Each structure stands twice: as structure tokens, then as C-alpha cells.
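In: structure for this input, please:
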Amino acid sequence: MKQKEVRTLIVREWDRWLQAQSIEPGGPTGKDSLKFFFELQDARSPLLDFQSRGRDKWRVIHSWLLSEERLSE
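Out: From the prediction side, this is the model:
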């Protein structure tokens, strides 16, 4: 799967995941994205099978969510 496709699927999964969370006023933060990442890891999600070229996958996902304006820093 191409990185762009994975990014789209991760962002969609994030949007779904957020609906089940109680998020602080002001919107989701990096702490929420880390929790999301750990839940994907715990579930052994195939969404995490992308090439990260040695970068921390959470940081990659976090930057995607930031660029899609899904997080407030």
C-alpha cells in the first residue's frame, strides 16, 4: 500500500476513533494521538505496516494528523 493511501486510512481511522473518546475542550492533542497510536499497536493494526524509513511511526502519524488539521498543539 502506498504511503498516501495509508495516510488517508489512518486519518479516517482517527476520525472514527475520536468519536468514541472524551476529548478535552480545545480539541485533541499530541497526547491523544499517542493514545491512538498505542491502541493501533495493541490491536496489531495493519495500518501500521507502512514504510517509515527509520522514523518513529508515531511521529509520522502525528505529523499527518497535524497537517490534516486534526490536532491542536
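
In: going forward, measure contacts between C-alpha atoms and count neighbours the same way
Out: OK.

In: any idea which residue sits dead centre in this structure?
Out: I61 (4.6 Å; CA atoms, centre = their mean).

In: element containing it?
Out: In the assignment (DSSP states H and E), I61 maps to helix 57-67.

In: here is the second sequence; please produce its structure so I can put it next to the first one:
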Amino acid sequence: MKREEAKRLIIHEWEKWIKTQPIKPDQATGRDSLKFYLELKDAQSPLLKFQGRGRDKWHIVHGWLVSDGRISN
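Out: Purely as a prediction, here's the structure:
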């Protein structure tokens, strides 16, 4: 999966996931994004099948959520 496609799909999944959480979407933090990432990883989500190019995928996903304004850094 290409990174741009992965980013789009992960942001979409984040939008669905955040609605199931006891937090307001505009108050999500890095801790929330870590929980989201770990749930994807535990479920062996195909969304994490993008190439990390030597970088930790958690940092990539976190960066996408920050740059898209989904969480505060």
C-alpha cells in the first residue's frame, strides 16, 4: 500500500475510532493516538502494511494525525 493511500485510510479509521472513545475529538492527545495505533497493531490491521522506510510506524501514524489536525502535539 502506498503511503498516501495509507495516510488517507488511517485518518478515515481514526475518525470512526474516535467516535467510540470517551473523549471529544478536538481534545484527543498523543496518548489517544498511541492507543489507536496499538489497537490497529494488535488487530494486525492491513492499514499498517505501508512501508515505513526505516522509521517506526507509530511515529509515522502519529505525525499524520498531528499534521492533519486530529490531535494536538
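
In: one step back: what do we get in the second structure for the residue nearest to the centre of the first structure?
Out: Correspondence of I61 of the first structure to the second structure, assessed by TM-score structural alignment: V61.

In: so what's that match up against?
Out: Shown in contact with V61 of the second structure (CA atoms under 8 Å, 6 or more residues apart in numbering): 7, 10, 37.

In: swap in Q51 of the second structure?
Out: 1-3.

In: of those residues, which are still contacts in the first structure?
Out: Counting by both residues aligned by TM-score structural alignment, their matches' CA atoms under 8 Å, the first structure reproduces these contacts from those: R3.

In: can you list the contacts of Q51 of the second structure in CSV and add distance to G69 of the second structure, secondary structure and neighbour count?
Out: As requested, the contacts of Q51 of the second structure are exported to CSV (distance: CA to CA, whole Å; DSSP: H, G, I helix; E, B strand; the rest coil; neighbours: other CA atoms under 10 Å):
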residue, distance to G69 of the second structure, secondary structure, neighbour count
M1, 23, coil, 12
K2, 21, coil, 9
R3, 18, helix, 15
